[in-house]
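1. test case, fold it:
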Amino acid sequence: MGSPLDHCRIINLPVVTDVHGKLTFIEENRHIPFDIKRVYYLYDVPGGAVRGAHAHKALQQLYICLSGSCDIKLTDGFKDKTFHLNRSYMGLLLSPMVWRSVDNFSSNSVLLVLASQLYDEDDYYRDYNDYLRGRGILDGPAETG
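-> Modelled structure (predicted):
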């Protein structure tokens, strides 16, 4: 059984360029491996703030920094990866069961998130030790609810 981090990767999205500028598009189940059920974006994040700090049990996501830049820090409880997003045509595909936090937002950054499911609080691990228990790294069951 591999790490869920092995499935997290940068996806270069299509870029159409002409004299009028550039256009990037995303098609579900073509450029990303899921149906898009929810779209949201983070912006006006104060300097030094950290967003995320959770994991999802089943949700898949694609993070795209449309403007500015930010860092996405991932861990599976054993190894860590950091991705710096700063191009609007690059998306970070996140698999389930990966703990993530987002920080180092530049001024005027906008982080777009495409999600494979509607919001469901039961899909979250918000406590890191519960996440580790859910991954079978710590003994004992993860708390629910």
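2. rest of the way, CA atoms for contacts and neighbours
-> Will do.
3. would you mark the buried spots in stretch 101-114?
-> 101, 102, 103, 104, 105, 106, 109, 110, 111, 112, 113, 114 (16 or more other C-alpha atoms under 10 Å).
4. and which of those is nearest residue 52?
-> In terms of C-alpha to C-alpha, no member of those lies closer to residue 52 than residue 101, at 4.5 Å.
5. please name every helix or strand in contact with the helix or strand hosting the closest one.
-> Here residue 101 is covered by strand 99-103, with elements defined by DSSP states H and E. On a contact count with 3 or more C-alpha pairs under 8 Å, 6 or more residues apart in numbering; DSSP states H and E, strand 99-103 meets strand 51-56, strand 70-75.
6. and those strands, which is most packed in?
-> strand 70-75 (a mean of 20; mean count of other C-alpha atoms under 10 Å).
7. contacting residues around that one?
-> 5, 80-86, 98-106, 109, 111 (C-alpha atoms under 8 Å, 6 or more residues apart in numbering).
8. mind checking how far it is from the chain centre?
-> 8 Å (C-alpha atoms, centre = their mean, to the nearest Å).
9. please provide the structure for the following sequence as well, for comparison with the first:
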Amino acid sequence: MNLIKWINFQSHEDYRGQLVSLEIGRERTVPFDVKRVYYIHKTGPDVSRGFHAHKNLKQIVTCVAGNCRMVLDNGKSRQSVKINDPTKGLLIESMVWREMHDFSNDCILIILASDHYDESDYIRDYHQFVEQVCQ
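-> Below you'll find the predicted structure:
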């Protein structure tokens, strides 16, 4: 099973630069209603983040500057991918463990979430995650 699912954003480029648009509810764009948007920046290259899964939440992660490495794990397989293209978003389904590593100094990640922040939706212990996902 491939955990790496890219969504291509609409991109328009001319002499003025590039414009990337994300539209809700259209084919090949954001496949869920966005309830929360947040970004991660100023993360050093020796810092790792994530280390959790969500029971219900879905996310799209895109890197608008710089790059980092994302690790996705469904309890059976583990895949790693570099995020470095602002015209593509990585779709992360619910019940997928995620880790972020190897941030470039200029990395800015934007995350679109299918719901508001809810601490009870998080699974922060990997062994507990594997037990739940493999039931």
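10. hang on, the earlier thing: turn the helices and strands packed on strand 99-103 of the first structure into a markdown table, including distance to residue 41 of the first structure.
-> Formatted as a markdown table, those follow (distance: least, C-alpha to C-alpha, whole Å):
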| stretch | distance to residue 41 of the first structure |
| --- | --- |
| strand 51-56 | 12 |
| strand 70-75 | 13 |
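11. quick one, which of these gets closest to residue 15 of the first structure.
-> Closest among these, using C-alpha to C-alpha: strand 70-75, at 21.0 Å.
12. how much does that closest one stray from the second structure?
-> Once the two are superposed, strand 70-75 of the first structure sits an average of 0.5 Å from its aligned residues in the second structure (mean C-alpha distance after the TM-score superposition for the first structure).
13. and that strand, which stretch of the second structure?
-> Using TM-score structural alignment, the residues of the second structure aligned to strand 70-75 of the first structure are 68-73.
14. stretch 84-100 of the first structure too?
-> Going by TM-score structural alignment: stretch 84-100 of the first structure matches residues 82-98.
15. what does that stretch contact?
-> With C-alpha under 8 Å, 6+ apart, stretch 82-98 of the second structure has contacts from 3-11, 20, 50-75, 126, 129, 133.
16. do stretch 114-124 of the second structure as well
-> Identification of contacts with stretch 114-124 of the second structure by C-alpha under 8 Å, 6+ apart yields 32-36, 51-59, 129.
17. how about stretch 37-49 of the second structure?
-> 99-113.
18. could you tell me where that stretch falls in the first structure?
-> Under TM-score structural alignment, stretch 37-49 of the second structure corresponds to residues 39-51 of the first structure.
19. about what we covered before: distance to residue 47 of the first structure for the buried residues of stretch 101-114 of the first structure - can I get that in CSV?
-> What follows is those, written out as CSV (distance: C-alpha to C-alpha, whole Å):
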residue, distance to residue 47 of the first structure
101, 15
102, 12
103, 9
104, 8
105, 7
106, 8
109, 11
110, 13
111, 15
112, 18
113, 20
114, 24
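20. do a quick rundown of the helices in the second structure.
-> Here the second structure has its helices, by DSSP state H, at 126-133.
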